[in-house]
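Novice: Pasting the sequence and the predicted model now:
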Amino acid sequence: MQALAELKEQIRQALPDLDVVIGWQQGFDALHTRPLFIRSEEDIDKLVVNEFCVVNPASYLRELRGGKKVGLVLKGCDSRSVIELLQEDLLKEDDLTIFGFGCNGILNHTKLQARFGEIGFIQSIENDGANVTVVVGDNKETVPFTELCADKCLTCVYPNTLQCSHFVGEESTKKPESEKNKALEEFEKLSLEERFAFWQDQMRRCIRCYACRNACPMCVCKDHCIANSREPKWLSEEVDVQNNFMFQLIHVMHLTGRCVECGECERACPMDIPIMLLRRKMAGVIRDVFAYNAGTNAEDTPPLMCFKVEEPTIEERH
């Protein structure tokens, strides 16, 4: 990221008024980053912003409530999580300082592994925005970035951080709003029987580790989650198709109108279950019925969190 030095300087100036700034730092190798909690000037030098900054820093906000002044380095999709939390009055805008930039997409480790085998053998990766050059042993291969990036990046309408306090670098070009997710488009061409069989197979593989819930920045009711509740008891401890289906369908319904499609649930899933198919479907229904995109305006109220006698987009009288 060319504007990284400017970003670090902005954080350096703001840090005295903040308890912590959450961003990313280099992980155990060149292909991984991990969360960075900046509390001193020495920590600022560890900050990195690149195509491997996959973790959504907003996921840590639920652990930092209570009047703390928090700074966040956020991609466009990450910033929508913060806006949605502000809409639900779960955060106070005065407690937040957002550092933004234009995101050109992130790389997907699952796609890298499918293409090159065990990613631990990848020696280096260079990304010029259009192509990714990968060195594995004596082999060097150049692949279009679109073949290795996360699916969400192919149709991202909000690549630039929204409603931020500071912005560095140039804005990224957003995709047309009419562009649909190809995986969802192909899935919806299947018959109802085929779709049901597909999800039965996926739910059979689910181990109900709750990584999808724990990684989601919008899953804020973890102390009262149906997965933990014993009075009333919604789910059995048994890991079977019925209980897995029950959990995932309730999960997607609780996120309907709130999911910002950051993809953290699917990325965290150890079984590579395409959970985002459910999320994107429901987000599309909300867009069609209520003309609403989650997490784009802090002044809005999510449509399923309010009541209107007459919905402007629903002509039920006719």
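Specialist: Perfect, thanks for sending it.
Novice: going forward, measure contacts and count neighbours with C-alpha atoms only.
Specialist: Will do.
Novice: Could you find the closest non-adjacent residue to the most centrally placed residue in the chain?
Specialist: The residue lying closest to the centre of the chain (CA atoms, centre = their mean) is Cys262, at 2.0 Å. Leaving aside its sequence neighbours, Cys262 sits nearest to Cys77 (CA to CA, 6 or more residues apart in numbering; 5.4 Å).
Novice: Check it against this one:
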Amino acid sequence: MADDQRARTLREAVARELPNVDFVLGYARGFDALHATPVTVRTEADAQKLIFDETCVQNLATSLYGLTDKRVGIVVKGCDSRSIVELLQEKLLDRSKLVVFGIPCDGVLDLAKIRVRADTSQVRAADMDGEELRLQTPEGEKRLPRSEVLADKCLRCRYPNPLVADHVIGPELTPAAAEDTYADLEGFEKLSARERFDFWKRQMSRCIRCYACRNACPLCVCKHVCLADSRDPHWLSAESTLQEKWLFQVMHALHLAGRCTECGECQRSCPMGIPLLLLKRKMNRELKDVFNYEAGVDLEAVPPLHTFQMEEEKISDRGLLW
């Protein structure tokens, strides 16, 4: 992608803050025009490598919990900033040790969609020209509509602007949607219970238990004591059975109930293409309906499963027999 004023402004802001932090987490160009890679910036020379465009798909907030002994700068998109808000809500981060460079974002690329639509694995150059993605490939130029290559989360994004930031790089953007209608869940919810179960059995049969979904999740902060790895107590075996795969994914989803910010890193990192975000969004919809809560959007809010009330507005337990 071509350089622009936004990237130059980011480099200048990061360079000014370097004396105040141990390092800054940002994005640099990857091995080709469609890939950005996380980079650790420690010097002004490192800062000149920084980029920000539609290829910056990773949620860098995933690294923060392991860096609580450092004062860290971090570059975040609007959706990524929700992960920081949630970590701050749970008191897993110290706000005074963070310098957040928030960048309004109008969408990132879904490389899986591009591979299917462009039918090529080699890209020499890429440029987002208005509503088109132009790719230079060995077979010649290919043009793909922007709406067909953006990540699904970007098409329904309501938080393109950072919700927490010390430096905002670029003008605010208009959300892609006024509200989340959960249209992606409609077809799934119309299926019978047996059909839904059969769907997940087919999906989970492809899981190789690599735990990329867990490792890429910014809210999975107990990776070093994960139930999937524990042998004392022994919650899960190392067997690659459908039952064990499904049990792990159910535990993962339940541990993220009321916490998942739908950054999509679990699904993006899955080498088998399992639609894991569908499971997380179903859980989020239930939390929204019952508790009227959305993760990572209000620093002052308390996640519903982190508190207790004698009576919930939408849960009536009066008169129940015990």
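Specialist: Cool, the structure landed. Quantities reported herein were computed from a predicted structural model and do not represent experimental measurements.
Novice: re the thing from before, may I ask you to confirm that the residue nearest to Cys262 of the first structure is in contact with Pro159?
Specialist: Yes: counting by CA atoms under 8 Å, Pro159 is a contact partner of Cys77 of the first structure at 6.8 Å.
Novice: How many neighbouring residues does the closest residue to Arg259 of the second structure other than its chain neighbours have?
Specialist: Spatial nearest neighbour of Arg259 of the second structure, excluding adjacent residues (CA to CA, 6+ apart): Ala295 at 5.3 Å. For Ala295 of the second structure, the number of neighbouring residues by other CA atoms under 10 Å comes to 25.
Novice: From Pro303 of the second structure, how far out is Ala295 of the second structure?
Specialist: To Pro303 of the second structure, Ala295 of the second structure is 7 Å away according to CA to CA, to the nearest Å.
Novice: Pro162 of the second structure now?
Specialist: Counting by CA to CA, the gap from Pro162 of the second structure to Pro303 of the second structure is 20 Å.
Novice: what about the two, which has more around it?
Specialist: Pro162 (25 against 20).
Novice: quick one on the thing from earlier: how near is the residue nearest to Arg259 of the second structure to Ala216 of the second structure?
Specialist: Remark: distance between Ala295 of the second structure and Ala216 of the second structure (CA to CA) = 18 Å.
Novice: Alignment lookup: Cys105 of the second structure to the first structure.
Specialist: In the first structure, the residue paired with Cys105 of the second structure according to TM-score structural alignment is Cys103.
Novice: helix/strand/coil for Phe101 of the second structure?
Specialist: Three-state assignment for Phe101 of the second structure (DSSP: H, G, I helix; E, B strand; the rest coil): strand.
Novice: so it makes contact with Asp80?
Specialist: No: with contacts counted by CA under 8 Å, Phe101 of the second structure stays clear of Asp80, the gap being 11.1 Å.
Novice: Could you check which of those two has the larger neighbour count?
Specialist: Using other CA under 10 Å as the criterion, Phe101 of the second structure and Asp80 rank with Asp80 on top: 29 against 24.
Novice: from memory that one sits against Val57, does it?
Specialist: No: with contacts counted by CA under 8 Å, Asp80 of the second structure stays clear of Val57, the gap being 9.8 Å.
Novice: Now name the helix or strand holding Val39 of the second structure.
Specialist: strand 36-41 (DSSP states H and E).
Novice: Give the buried residues for the helix or strand containing Met246 of the first structure.
Specialist: If you go by DSSP H and E, Met246 of the first structure is part of helix 241-254. Buried residues in helix 241-254 of the first structure, defined by neighbour count with 16 or more other CA atoms under 10 Å: Val241, Asn243, Asn244, Phe245, Phe247, Gln248, His251, Val252.
Novice: Next, work out how far apart the fourth one and Cys259 of the first structure are.
Specialist: Phe245 of the first structure sits 19 Å away from Cys259 of the first structure when distances are taken as CA to CA.
Novice: same question, the fifth one
Specialist: In this view, Phe247 of the first structure and Cys259 of the first structure are 16 Å apart by CA to CA.
Novice: just to revisit the earlier point, any residues in contact with both of Ala295 and Pro303 of the second structure?
Specialist: Gly258, Arg259 (CA atoms under 8 Å, 6 or more residues apart in numbering).
Novice: So Arg8 of the second structure: helix, strand or coil?
Specialist: helix.
Novice: Now check the first structure for the residue matching it.
Specialist: Aligned by TM-score structural alignment, Arg8 of the second structure pairs with Ala5 of the first structure.
Novice: That match - how many residues pack around it?
Specialist: Considering only other CA under 10 Å, Ala5 of the first structure is surrounded by 13 other residues.
Novice: Count the neighbours of the residue mapped onto His224 of the first structure from the second structure for me.
Specialist: Correspondence of His224 of the first structure to the second structure, assessed by TM-score structural alignment: Val225. Counted by other CA under 10 Å, the residues lying close to Val225 of the second structure total 9.
Novice: and the gap between Val225 of the second structure and Pro233 of the second structure?
Specialist: 11 Å.
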